[in-house]
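S.K.: Got a sequence here, can you build the structure:
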Amino acid sequence: MWVEIPVLVVVALVIALTVKTFFVQAFFIPSASMEPTLQKGDRVLVDKFTPWFGATPQRGDVVVFHDPGNWLTQADVPAPSGNGALRGLQSALSTVGLMPSANEKDLIKRVIAVGGDTVKCDSGAPVKVNSTPLDEPYIYPGSTPCDDDTVGEVTVPKGDLWVMGDHRNDSADSRFQRTHHKGDGFVPVKDVVGRAVVVAWPLGRWSTLPVPSTFDHVGLAAGTAPATAPALATAVTPGALGAVGVAAPLTLWRRRQRRHRGR
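M.R.: You can find the predicted model right below:
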């Protein structure tokens, strides 16, 4: 028993670390910036597996990404709790995915445009991607697509993304960063952790996160090419290998659906 128990613990830690690193990771949603798609307190599963095979973020995907440059203030990041020993233990456990990280600096938004696209966001008008207006039934009821942060027309550089929260009037997204922080508002594809594919918790809100039909419009892709490289979200325990069994088939199904719609 004294030999087997330590071995089992080590094996469990290795499995947890492998799942978190290469397959799927769960994230906690602490803000309202993606309502109504994601509610405060939701846990979502993020696919980190398919990017290893060349999958890249597409228009309409909900993605988790590292802070690309001071999007988050110190007040947005949860402060570590406890004494030095407890903080060290929490840091070690969060590394292998067995505990939430105390200082995550990740965000979650919807991809609106990819590298090569032009985005136009004017007051009183819908968002336009490559001159095509977007019908956005997923945004928060009563929200205006662009009224609070207008940016005119911008072109997304290759290798970058333009992202927005579904709660447009409560989201410090690409528009906000460009108009208020004097940044460009772009998210490098290399900073993307993965694509959110499932709302896993609470059970009453279990659902997949498919790409809205809005982004099937043929005009969106005219003359553009997708990026070529792969609201504050807090990482939590991935669950177990069973999460991979959920995320991987769902991702493959989504890709087949996209190809079918394209044909």
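
S.K.: make it CA atoms for all contacts and neighbour counts henceforth
M.R.: Noted.

S.K.: where do the strands sit along the protein?
M.R.: Along the chain, the segments classed as strands by DSSP state E run 24-28, 43-47, 62-66, 106-114, 118-121, 128-129, 132-133, 152-155, 160-164, 187-188, 192-201, 207-208, 234-236.

S.K.: Tabulate those strands in JSON lines, adding columns for distance to His180 and mean neighbour count.
M.R.: Output for the strands of the chain, formatted as JSON lines (distance: least, Cα to Cα, whole Å; neighbours: other Cα atoms under 10 Å):
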{"stretch": "strand 24-28", "distance to His180": "27", "mean neighbour count": "26"}
{"stretch": "strand 43-47", "distance to His180": "29", "mean neighbour count": "28"}
{"stretch": "strand 62-66", "distance to His180": "20", "mean neighbour count": "23"}
{"stretch": "strand 106-114", "distance to His180": "18", "mean neighbour count": "26"}
{"stretch": "strand 118-121", "distance to His180": "15", "mean neighbour count": "21"}
{"stretch": "strand 128-129", "distance to His180": "21", "mean neighbour count": "22"}
{"stretch": "strand 132-133", "distance to His180": "24", "mean neighbour count": "18"}
{"stretch": "strand 152-155", "distance to His180": "14", "mean neighbour count": "15"}
{"stretch": "strand 160-164", "distance to His180": "15", "mean neighbour count": "26"}
{"stretch": "strand 187-188", "distance to His180": "16", "mean neighbour count": "22"}
{"stretch": "strand 192-201", "distance to His180": "23", "mean neighbour count": "24"}
{"stretch": "strand 207-208", "distance to His180": "33", "mean neighbour count": "15"}
{"stretch": "strand 234-236", "distance to His180": "24", "mean neighbour count": "23"}
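
S.K.: another one to check against the first:
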Amino acid sequence: MLVALVLSFCLQTFVGRQWYVPSESMEPTLIGCEGCTGDRIVTQKISYFTGDPKPGDVIVFKGPTESWGLEPMQKVRSDNTIIRGIQEGLSFVGLQPPNENNLVKRVIAVGEQTIQCRPETGVTVNDKKIVEPYLADTAKEFAKQDACWQKPFGPITVPDGNVFVMGDNRMFSADSRFHMEDRLQGTIPKADIRGKVVAVIYPFSRWQTVRAINPQQG
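M.R.: Here you go, the predicted model:
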């Protein structure tokens, strides 16, 4: 049992782990909603040990500043002190989720790139309009009327080592656009990224790999 726990800890810490999708912000890529069976996803960390996140990567990250919320998106700890202590211990070996505000979004821009959204141009990175085939149909339809989904922003230059993220369900995603007044201007440091999403593993009817589609390549 001790060996199994050590192996689990090593896998969760250095390779990857399982997460739960609690909201609809990444639909249709990832399904999640209150009261439904949200997707269970798997992330890997290995590629970020030797490289940096790239545009189009779907990532799980910890909200880096207070503006992202102080409480986890789902209640992951018991109010009972003893049970909560056990849950904290199990989280170290990957048998319970960590007690932090983890979110899942898509990387749109990376360090030293300048991103903005203007009604006349839509979202641009380094003054080049991005192309996003993964967007939810509602977001695509709304963009025909308002290219910024009522949320013009920027321009901001993403700090080196950080990323700017947005949800595929653009109308229902409190992503980097909504945190641009904080000290990081809504960007996410690499240190707060928990992994790159590689697959949906549950429910079984939704099993699939998750592709990184680079919006900057058209």
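
S.K.: How alike are these chains, TM-score-wise?
M.R.: The pair, once superposed, lands on a TM-score of 0.86 when counted by TM-score structural alignment, normalised by the length of the second structure; 206 aligned residues with a Cα RMSD of 2.0 Å.

S.K.: Gln90 of the first structure is nearest to which of the strands of the first structure?
M.R.: Among those, the nearest to Gln90 of the first structure by Cα to Cα is strand 234-236 (11.8 Å).

S.K.: Now do that closest one: everything it contacts.
M.R.: 25-30, 94, 97-101, 104-106 (Cα atoms under 8 Å, 6 or more residues apart in numbering).

S.K.: sorry, back to before: for Ala243 of the first structure, find the nearest of the strands of the first structure.
M.R.: Nearest to Ala243 of the first structure, of these and by Cα to Cα, is strand 24-28 at 6.9 Å.

S.K.: what's the matching range in the second structure for that closest one?
M.R.: Mapped onto the second structure using TM-score structural alignment, strand 24-28 of the first structure spans residues 16-20.

S.K.: Aligned to Thr114 of the second structure, what sits in the first structure?
M.R.: Under the alignment (TM-score structural alignment), Thr114 of the second structure pairs with Thr118 in the first structure.

S.K.: measure the nearest residue to its match once chain neighbours are set aside to Asp148 of the first structure for me?
M.R.: Among residues not flanking Thr118 of the first structure along the chain, Thr155 sits closest, at 4.3 Å (Cα to Cα, 6 or more residues apart in numbering). For Thr155 of the first structure, the distance to Asp148 of the first structure equals 20 Å [Cα to Cα, to the nearest Å].

S.K.: Quick check: closest non-adjacent residue to the residue nearest the centre of the second structure.
M.R.: By Cα atoms, centre = their mean, the second structure has its centre lying nearest to Val104, at 2.2 Å. Among residues not flanking Val104 of the second structure along the chain, Val60 sits closest, at 4.4 Å (Cα to Cα, 6+ apart).

S.K.: contacting residues for the one you found?
M.R.: 43, 102-105, 193-197.

S.K.: let's go with 6 Å and repeat that
M.R.: Listed by Cα atoms under 6 Å, 6 or more residues apart in numbering, the contact set of Val60 of the second structure reads 103-104, 194-195.

S.K.: Tell me the one of these nearest Met166 of the second structure?
M.R.: Nearest member of these to Met166 of the second structure, counting by Cα to Cα, is Val104, at 9.1 Å.

S.K.: Now which residue in the first structure aligns to that closest one?
M.R.: Matched by TM-score structural alignment, Val104 of the second structure corresponds to Ile108 in the first structure.

S.K.: Give me the longest helix you can find in the second structure.
M.R.: helix 2-14 (DSSP state H).

S.K.: in that helix, what counts as buried?
M.R.: Under the neighbour-count criterion of 16 or more other Cα atoms under 10 Å, helix 2-14 of the second structure has 8-9, 11-13 buried.

S.K.: Redo these as a markdown table? Include distance to Thr138 of the second structure.
M.R.: A markdown table is the format used below for those (distance: Cα to Cα, whole Å):
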| residue | distance to Thr138 of the second structure |
| --- | --- |
| Ser8 | 40 |
| Phe9 | 41 |
| Leu11 | 38 |
| Gln12 | 36 |
| Thr13 | 37 |
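
S.K.: Thanks a lot, catch you later.
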